[in-house]
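1. one predicted model, sequence on top.
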Amino acid sequence: MTKVFIVEDDLAITKEMIKEFQKWRYLAKTVTDWDRVVEEIQDWQPNIVIMDITLPTFDGFYWTGKLRQVSEVPIIFVSAAEMDPNAVRAIATGADDYLVKPFSLNVLVSKVQAVLRRTQKTMQSLSALNFEDYRLNVLTNELTYQGKAVKLTPTEGIILKLLFLNAGKTVTKTQLMQQIWQGGQFIEADVLNVNISRLRDKLEQVGLRNQLVTERGHGYRLVSANEN
């Protein structure tokens, strides 16, 4: 059964979320100790996390950063703050999607289902893809090269998978947003840009950064070492 962990300190909102998820036969629970948020998430092993920004002790950006050190579980931010720049910061911290309050519970469930669909689709696809001497494990979102390994978030893994599958060809921003965020709804281009920037930083660790080329006004292309 799908498990949703809710990191939200407004009890009324949390209760409504839990009630809505129960309608979809999802198990849902929330934080009991605000000093042990990451530990509670790890102990319960949810399929997805709903993360508010304004929280007791530390904010959602802090907890997302801490969680990303030990887990790649998908995270959806919810906040009363405006989409920009908080959405960009949330994605940069490690979130997979963002939703602004007030929101319809139906929209929240749709976002959860969209993130879970693309995560499960990745898990059910080819276990590994190769580009030159680089190997991407799409089950673990781990990129390896000559004994070095770098761990990607689920969103970064999907982006790199699309680039691997279309090596040498331009993948447009529209194609990326449609594939990653189920049609690109509720997502701004800046959010994709942040994911690309974060991916480039990780690719640098294995010497692949310069082979991810930006095609101005179009999208991105993964090129061979000799072409670059």
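-> Yep, that arrived.

2. please make it C-alpha for all contacts and neighbour counts, starting now.
-> OK.

3. quick check: which element contains residue 32?
-> Using DSSP states H and E, residue 32 sits in no helix or strand.

4. how near is it to residue 77?
-> 19 Å (CA to CA, to the nearest Å).

5. these two: which has the busier surroundings?
-> Set residue 32 next to residue 77 and count neighbours by other CA atoms under 10 Å: residue 77 wins out with 24 against 11.

6. residue contacts, that one?
-> Contact criterion CA atoms under 8 Å, 6 or more residues apart in numbering gives 50, 51, 52, 53, 60, 90, 95, 96, 97, 98, 99 as the residues in contact with residue 77.

7. not including adjacent chain positions, what is the nearest residue to the third one?
-> If I follow you right, that is residue 52. Of all residues not flanking residue 52 in the chain, residue 78 sits nearest, at 4.9 Å (CA to CA, 6 or more residues apart in numbering).

8. in contact with the one you found, which residues?
-> Counting by CA under 8 Å, 6+ apart, residue 78 touches 50, 51, 52, 53, 98, 99, 100, 101.

9. endpoints of stretch 164-173, how far apart?
-> 15 Å.

10. correction: the previous question concerned stretch 214-221.
-> Termini of stretch 214-221 sit 6 Å apart (CA to CA).

11. residue nearest the centroid of this structure?
-> Central residue of the chain (CA atoms, centre = their mean): residue 96, 2.6 Å from the mean position.

12. most neighbours among the contacts of residue 78, which one?
-> Greatest neighbour count in these, by other CA under 10 Å, goes to residue 51: 26 neighbours.

13. what about that residue, helix or strand, and which?
-> Counting by DSSP H and E, residue 51 is part of strand 48-52.

14. which strands or helices does that strand pack on?
-> strand 3-7, helix 60-68, strand 75-79 (3 or more CA pairs under 8 Å, 6 or more residues apart in numbering; DSSP states H and E).

15. tell me which helix or strand comes right after the first one.
-> Just to be clear, that refers to strand 3-7. helix 11-23.

16. tell me the angle that following helix makes with strand 48-52.
-> Angle, helix 11-23 to strand 48-52, by axes from the mean of the first three to the mean of the last three CA atoms, to 10 degrees: 160 degrees.

17. on that earlier part again, can you put the helices and strands packed on strand 48-52 in CSV and add distance to residue 171?
-> Output for the helices and strands packed on strand 48-52, formatted as CSV (distance: least, CA to CA, whole Å):
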stretch, distance to residue 171
strand 3-7, 32
helix 60-68, 27
strand 75-79, 25
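
18. ok, structure two:
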Amino acid sequence: MFKIMIIDDNKELQNEIGNVLITNEYEILKPRRFDNIPQIVKESKVDLILLDINLPYDDGFKICTEIRSFSKIPIIFITSRNTNIDELMGITLGGDDFITKPYNTQILLARINSLIKRAYPNNSNMNTIEYKDLKLNILSSTIEHDGKTEELTKNELKILHYLLINKGKIVSRVDIMDYLWDSSMFVNDNTLTVNITRIRNKIESIGLKDFIKTKRGQGYII
């Protein structure tokens, strides 16, 4: 799975973009400090950066220049500054794309997808997730462990994928149902219970027990 860093001091917008990216199967990183962004980029191993221009400490242009001194990671400027000079500076200093606010979500996703495909043409990490000896293959909708394979339904795939991208965190039942709703699927409380049970049974059938744990009154955690 590709990891995208959202560098924007507007927390509401950071969260909004982050939720869209998670729904579309990206992992995200949202820095809360802006005094040493290039160092955070070095340490985080992200695959793409969404970068605002107006930031505390250094502006986006300077940050882009510093990142370009050590990395060719794709950078998309997302900013309310919409003059030709701003766009020219962004591209000249090493940005790969320039999108002005307010932006169309689908256009933003299309630009991100296109840039990632160009930057990582031979990378298949967006198609599989591996965690605790379980391999989830998103393209074939299967899980694998120790040479054994089980097929997942569309709902099962979405639920397990959502739990995996939130690994180590408790995910509430409401969060899962909201996520499926955003993905144009609908499940009620009883259907979710049935799907979780089926996922657990399939994971256990390939040799992994207690992979999905229930936190009573809170939700599930992997």
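-> Good, I have the coordinates. Treat the numbers as computed from the prediction; the structure is a model and nothing was measured.

19. among the contacts of residue 77 of the first structure, which one sits closest to residue 155 of the first structure?
-> residue 96 (6.2 Å; CA to CA).

20. residue 23 of the first structure: which of the contacts of residue 77 of the first structure is nearest?
-> Within the set of the contacts of residue 77 of the first structure, residue 50 lies nearest residue 23 of the first structure; the separation is 17.0 Å, counting by CA to CA.

21. I'd say the closest one and residue 13 touch.
-> No: when contacts are counted by CA atoms under 8 Å, residue 50 of the first structure is not listed as touching residue 13 (11.8 Å).

22. just how off-centre is the longest helix along the second structure within its chain?
-> Criterion DSSP state H: the longest helix present in the second structure is helix 189-205. Remark: helix 189-205 of the second structure is offset 24 Å from the chain centroid, using CA atoms, centre = their mean, to the nearest Å.

23. give me the stretch of the first structure that whatever helix or strand comes next after it matches.
-> Counting by DSSP H and E, the next helix or strand C-terminal to helix 189-205 of the second structure is strand 213-215. When the first structure is aligned by TM-score structural alignment, strand 213-215 of the second structure has no counterpart there.

24. helices or strands up against the next helix or strand after strand 213-215 of the second structure?
-> Scanning forward in sequence from strand 213-215 of the second structure by DSSP H and E, the next helix or strand is strand 219-221. With contacts defined as 3+ CA pairs under 8 Å, 6+ apart, strand 219-221 of the second structure has these neighbours: strand 213-215.

25. try 10 Å this time
-> helix 154-165, helix 173-182, strand 213-215 (3 or more CA pairs under 10 Å, 6 or more residues apart in numbering; DSSP states H and E).

26. could the ones you listed go into TSV alongside distance to residue 116 of the second structure and mean neighbour count?
-> Below are those laid out as TSV (distance: least, CA to CA, whole Å; neighbours: other CA atoms under 10 Å):
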stretch	distance to residue 116 of the second structure	mean neighbour count
helix 154-165	19	18
helix 173-182	23	16
strand 213-215	34	13
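
27. mind putting the ones you listed in a markdown table, distance to residue 37 of the second structure included?
-> Listed next are those as a markdown table, based on distance: least, CA to CA, whole Å:
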| stretch | distance to residue 37 of the second structure |
| --- | --- |
| helix 154-165 | 24 |
| helix 173-182 | 30 |
| strand 213-215 | 36 |
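
28. out of these, which gets nearest to residue 204 of the second structure?
-> Per CA to CA, nearest to residue 204 of the second structure of these: strand 213-215, 12.6 Å.

29. packing partners for the closest one?
-> Short answer (3+ CA pairs under 10 Å, 6+ apart): strand 213-215 of the second structure packs on strand 219-221.

30. give me the buried positions along the strand it packs on.
-> The neighbour-count check on strand 219-221 of the second structure (16 or more other CA atoms under 10 Å) flags 219, 220, 221 as buried.

31. with those residues in mind, which one is nearest to residue 197 of the second structure?
-> For those, the nearest to residue 197 of the second structure is residue 220 (11.9 Å; CA to CA).

32. what separation do you get for the nearest residue to the closest one once chain neighbours are set aside and residue 100 of the second structure?
-> Once flanking residues are discounted, residue 220 of the second structure sits nearest to residue 214: 4.6 Å by CA to CA, 6+ apart. Distance, residue 214 of the second structure to residue 100 of the second structure, by CA to CA: 43 Å.

33. ok, now residue 220 of the second structure?
-> According to CA to CA, residue 220 of the second structure and residue 100 of the second structure sit 38 Å apart.

34. the inter-axis angle of the longest helix along the first structure versus strand 3-7?
-> As assigned by DSSP H, the longest helix anywhere in the first structure is helix 105-124. Angle of helix 105-124 of the first structure versus strand 3-7, following the same axes, to 10 degrees, is 130 degrees.

35. chain center to helix 105-124 of the first structure: distance?
-> 11 Å.

36. which strands and helices sit next to that helix?
-> So helix 105-124 of the first structure, by 3+ CA pairs under 10 Å, 6+ apart, packs with helix 11-23, strand 48-52, strand 75-79, strand 97-100, helix 154-165, helix 173-180.

37. list the buried residues in that helix.
-> By 16+ other CA under 10 Å, the buried positions in helix 105-124 of the first structure come out as 108, 111, 112, 114, 115, 116, 118, 119, 122.

38. mind giving me the packing neighbours of the longest helix of the second structure?
-> In terms of contacts (3+ CA pairs under 10 Å, 6+ apart), helix 189-205 of the second structure is packed against strand 142-145, strand 148-151, helix 154-165, helix 173-182.
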